[in-house]
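# Please find the sequence and the predicted model below.
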Amino acid sequence: MPLNPLSATLSEGQKLETLKRFRAKYSEELAKLEAEMQEILTSISEADFLAQYLGEQPEIAELRSRKGELEAKEKRRQYLGKIIDRLDASIPQQAPVAVQPPAGGKAGLRRY
């Protein structure tokens, strides 16, 4: 006797939390990617600077060879930006909850 297939449905709250969780995940990836890109850009700038004084050395050529890697990372960065924008547009804005701060009265406090 075959068993019924399993299925799952998400409540509205679960859907919203999923969108928020993936937005945070992509934001973290974007920050990490931008740090890597900054490192590559710095090494390319250093290579250009050193080339003025040392000419084309193997080490300088190695630093400059990362331009292809930079282009691939830039494509991924643009793609992540589009995903994050789309998630931001999909996540409904919630009104802030207005909670009164607790009163600073004496409410049963005793001083000794």
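That came through, no problem.

# From now on I want contacts and neighbour counts done on CA atoms only, so please keep to that.
Fine.

# now the helices for this structure?
12-54, 58-64, 67-90 (DSSP state H).

# Could I get the buried residue list for the second one?
I take that to be helix 58-64. 60, 63, 64 (16 or more other C-alpha atoms under 10 Å).

# Out of the residues you listed, which comes closest to residue 111?
residue 63 (69.7 Å; C-alpha to C-alpha).

# how much space between that closest one and residue 91?
42 Å (C-alpha to C-alpha, to the nearest Å).

# again with residue 64
Residue 64 is 41 Å from residue 91, where distance means C-alpha to C-alpha.

# for comparison:
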Amino acid sequence: MPLPPLTVALSDWQKIEVMKRFRLKYGDELTKVESEMQEILTNMAEADFLGQYLGEQPEVVELKKRKADLEQLERRRQLLGQIIERLEKYTPPQQAITVAPPNPGKGAPAGSGAARQQQPPGIKRY
């Protein structure tokens, strides 16, 4: 007799957490892609600048070498932007959790903070 198939049902909280986790994951990837694109664009600008003075030297050509990667990175950047936008659209807003600050008076003698501030420096009172 075969065993019944395993099934999993996500709770509403789990669904929200999955969306948040993937939002962070795609946000990190977007940051990396944009950083890599910025590096390529900087190299290309440097190559164009140096090309005016040096011509097409091997070093200048080396800086322009990754220009083809730029289009692929731009497509990935646009796709990540769409995914992040969609995740933000469908992730329900979370209510802010407010917690009262802890009571600072516990464990400290009464009035000790104000009394210390009024004493001139160098005088110790026991």
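That came through fine. The structure presented is a predicted model; accordingly, all values stated were derived computationally and were not measured.

# about what we covered before: mind putting the helices of the first structure into JSON lines with distance to residue 110 of the first structure?
Shown next, in JSON lines, are the helices of the first structure (distance: least, C-alpha to C-alpha, whole Å):
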{"stretch": "helix 12-54", "distance to residue 110 of the first structure": "43"}
{"stretch": "helix 58-64", "distance to residue 110 of the first structure": "70"}
{"stretch": "helix 67-90", "distance to residue 110 of the first structure": "50"}
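
# Just want the most central residue of the first structure.
residue 27 (1.4 Å; C-alpha atoms, centre = their mean).

# how about the nearest residue to that one, chain neighbours excluded?
residue 84 (7.3 Å; C-alpha to C-alpha, 6 or more residues apart in numbering).

# wouldn't that neighbour be in contact with residue 23 here?
Yes: look at residue 84 of the first structure against residue 23 with C-alpha atoms under 8 Å: they come within range, at 6.0 Å.

# residues near the equivalent of residue 77 of the first structure over in the second structure, how many?
Aligning on TM-score structural alignment places residue 77 of the first structure opposite residue 77 in the second structure. Residue 77 of the second structure has 20 neighbours, counted by other C-alpha atoms under 10 Å.

# follow-up on the earlier one: can you tell me how far the residue nearest to the centre of the first structure is from residue 93 of the first structure?
Distance from residue 27 of the first structure to residue 93 of the first structure, by C-alpha to C-alpha: 18 Å.

# so stretch 54-63 of the second structure matches what in the first structure?
Residues 54-63 of the first structure are matched to stretch 54-63 of the second structure when aligned by TM-score structural alignment.

# Thank you, goodbye.
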